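>>> Predicted coordinates and the sequence they were generated for:
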Amino acid sequence: MTYDAPGTPSGLIAASLSHAFALFVAVSVGANISGGHVNPAVTFASFIGGNISFLSAIVYWIGQLLGSVVACLLLQYATGGMETAAFGLSSDVSIGNALVFEIVMTFGLVYTVYATAVDPKKGNIGIIAPLAIGLIVGANILVGGAFTGASMNPAVSFGPAVVSGTWKHHWVYWVGPFLGAAIAALIYDNIFIDDHEQLPVTDY
């Protein structure tokens, strides 16, 4: 959840659908340019799997974090100064609980990314990859949104934290997604992608 914004059923449904549709579009329009990277955890997983270089990962991370901050500033301006709430843990949710939630949800997201967009055996599946990625994020928000906000994306948490100045438990939204992403990448890459099928490392 976000601070001062309780996870009501209607709120979770609205957040789930809006994130699913927005991510579907974002990944679709960026797929042929940058691979549709809008999430530092997904970028980290791609680096762990050897699909992008460390230099490329850094460039992506800078762009993702700057984009998040600019988006939050524009939202604050467009809404007449409305507060942009940071991600936070719900009451009775411990740091350990939150880490498990973020690890598991990000694992599901990155596993979906690998299965539909990274695996060289996937063939030409058109819009299925962006759609599947958007749907898994929407589903995860329905499940975990009331507990941690279901970030799965350090950039999504970073922008609101910068604009609001609220950093409490912020590290959870980096460590959890990065661990979940790394686990998914290592499992999928070592079990389902053979060495000879590894995608070439890209660089700038």
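In hand now; what should we look at? Residues are numbered from 1 along each chain as shown.

>>> Going by C-alpha atoms from here, please, whenever you check contacts or count neighbours.
Noted.

>>> Tell me which residue lies nearest the centroid of this protein.
Of all residues in the chain, the one closest to the mean position by CA atoms, centre = their mean is Asn153, 3.1 Å from it.

>>> Just list the residues touching that residue, thanks.
Residues near Asn153 by CA atoms under 8 Å, 6 or more residues apart in numbering: 39-41, 106, 173-174, 177.

>>> Please compare the first structure with the one that follows:
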Amino acid sequence: MSSEYYTVPFQRITFGSQEEIRQPGAIKAALAEFFSTLIFVFAGSGSGMAFSKLTGDGPNTPSGLIAAALAHGLGLFVAVAVGANISGGHVNPAVTFGAFVGGNITFFRGILYIIAQLLGSVVACFLLKFSSGGLAVGAFTLSSGVSVWNAFVLEIVLTFGLVYTVYATAIDPKKGNLGIIAPIAIGFVVGANILVGGAFDGASMNPAVSFGPAVVSWTWTHHWVYWAGPIVGAFIAAAVYEIFFIDHSHQALPTAEY
């Protein structure tokens, strides 16, 4: 590839080719995204269902919030780690979109990833419903007193923190040994963000995480917030990091990874 492709932020964005989605490497990466997302959503959504069954309380209690943060943080750490060497371990359409904005993944490969992530979430939620004996898989909803615009801004800020962390620890060519702890850092920031935003709108930060429960429960109230907020937050994080911090002039980042 030419050096020009790696010098100017946002001019490196590429759409690729439709042929890309039929390449064995792309299909293998999408399959890795499917299983990683399934693992993450099964652990995260399943923790809320298990907590409700054991205590009779909803997840929006202090102890339920801590349990959700821990389960999502640990689950994401594992999901990112097991997918990192195959697909980059996005596990999130917002992360994939942020990587596309920075020119680190092609449009067609990104679409393949997002489809796999959404399917992984849906399958995880159906498995949860079946294996729990028919317990409800709760969709993301806004808490009392929280407007859609409150939630929209909250999702933007929370996802900004997540995607900024992904850029700093996994995408930046200068990350060096920091890349080793990327899955831990990404899991930690999601767990911390759930402690902040979980009581307000569930703190999704991930359209796939919201999509699976919405399909299984067929609950779509305010669902757009859990897409629009993360996408905007991912765009801002990618723009900020690409413009102010990242330097591709010395080392090219393969588009197959993030």
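Yep, it's here. Bear in mind the structure is a predicted one, so any value in this text is a computation, not a measurement.

>>> picking up where we left off before, ok, of the contacts of Asn153 of the first structure, which one's closest to Ala85 of the first structure?
Taking CA to CA as the measure, Tyr173 is the one of the contacts of Asn153 of the first structure closest to Ala85 of the first structure, at 14.5 Å.

>>> about what we covered before: the residue nearest to the centre of the first structure matches what in the second structure?
Asn153 of the first structure maps onto Asn206 in the second structure, with residues paired by TM-score structural alignment.

>>> Gly138 of the first structure too?
For Gly138 of the first structure, the residue aligned by TM-score structural alignment is Gly191.

>>> Relative to Ser249 of the second structure, how far out is that match?
Counting by CA to CA, to the nearest Å, the gap from Gly191 of the second structure to Ser249 of the second structure is 34 Å.

>>> Between those two, which is the more surrounded one?
Neighbours per residue (other CA atoms under 10 Å) separate Gly191 of the second structure from Ser249, with Gly191 holding more: 25 against 13.

>>> Quickly find the element holding that one.
Under DSSP states H and E, the secondary-structure element containing Gly191 of the second structure is helix 182-201.

>>> for that helix, the distance to its chain's centre please.
For helix 182-201 of the second structure, the distance from its own C-alpha centre to the chain's C-alpha centre is 11 Å (CA atoms, centre = their mean, to the nearest Å).

>>> which residues of the stretch 101-250 of the second structure fall in helices?
107-131, 148-166, 182-201, 207-217, 225-244 (DSSP state H, counting those that start in this stretch).

>>> okay if I get the ones you listed as CSV plus distance to Gly75 of the second structure?
Below are those laid out as CSV (distance: least, CA to CA, whole Å):
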stretch, distance to Gly75 of the second structure
helix 107-131, 13
helix 148-166, 15
helix 182-201, 8
helix 207-217, 12
helix 225-244, 19
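
>>> Check the contact between Leu199 of the first structure and Pro120; I expect there is one.
Yes: shown here, Leu199 of the first structure and Pro120 form a contact pair, counting by CA atoms under 8 Å, at 7.1 Å.

>>> Counting neighbours, which bits of stretch 34-47 of the first structure end up buried?
For stretch 34-47 of the first structure, the neighbour count (16 or more other CA atoms under 10 Å) marks 36-47 as buried.

>>> sorry, back to before: looking at the helices of the stretch 101-250 of the second structure, which is closest to His72 of the second structure?
Distance to His72 of the second structure, taken as CA to CA, is lowest for helix 182-201 among the helices of the stretch 101-250 of the second structure, at 6.1 Å.

>>> Touching that closest one from outside, list them.
Outside of helix 182-201 of the second structure, the residues that reach it under the criterion CA under 8 Å, 6+ apart are 60, 65-66, 68-70, 72-78, 80-81, 140-143, 146, 151, 154, 158, 161-162, 165-166, 169-170, 202-204.

>>> cool, and stretch 213-228 of the second structure?
Outside stretch 213-228 of the second structure, the residues within contact range by CA under 8 Å, 6+ apart are 121-122, 125-126, 136-142, 148, 151-152, 155, 204-207, 210.

>>> could I get the buried residues of stretch 34-47 of the first structure as JSON lines with distance to Ser53 of the first structure?
Putting those into JSON lines (distance: CA to CA, whole Å) gives the following:
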{"residue": "Gly36", "distance to Ser53 of the first structure": "16"}
{"residue": "His37", "distance to Ser53 of the first structure": "14"}
{"residue": "Val38", "distance to Ser53 of the first structure": "17"}
{"residue": "Asn39", "distance to Ser53 of the first structure": "16"}
{"residue": "Pro40", "distance to Ser53 of the first structure": "14"}
{"residue": "Ala41", "distance to Ser53 of the first structure": "15"}
{"residue": "Val42", "distance to Ser53 of the first structure": "13"}
{"residue": "Thr43", "distance to Ser53 of the first structure": "10"}
{"residue": "Phe44", "distance to Ser53 of the first structure": "10"}
{"residue": "Ala45", "distance to Ser53 of the first structure": "11"}
{"residue": "Ser46", "distance to Ser53 of the first structure": "9"}
{"residue": "Phe47", "distance to Ser53 of the first structure": "6"}
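
>>> Those in helices, which ones?
40-47 (DSSP state H).

>>> can you list those residues in TSV and add distance to Gly145 of the first structure?
Written out in TSV, the entries for these read as follows (distance: CA to CA, whole Å):
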residue	distance to Gly145 of the first structure
Pro40	19
Ala41	18
Val42	19
Thr43	23
Phe44	23
Ala45	23
Ser46	25
Phe47	27
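
>>> Counting neighbours, which of the contacts of stretch 213-228 of the second structure end up buried?
Under a neighbour-count criterion of 16+ other CA under 10 Å, the subset of the contacts of stretch 213-228 of the second structure counted as buried comprises 121-122, 125-126, 137-142, 148, 151-152, 155, 204-207, 210.
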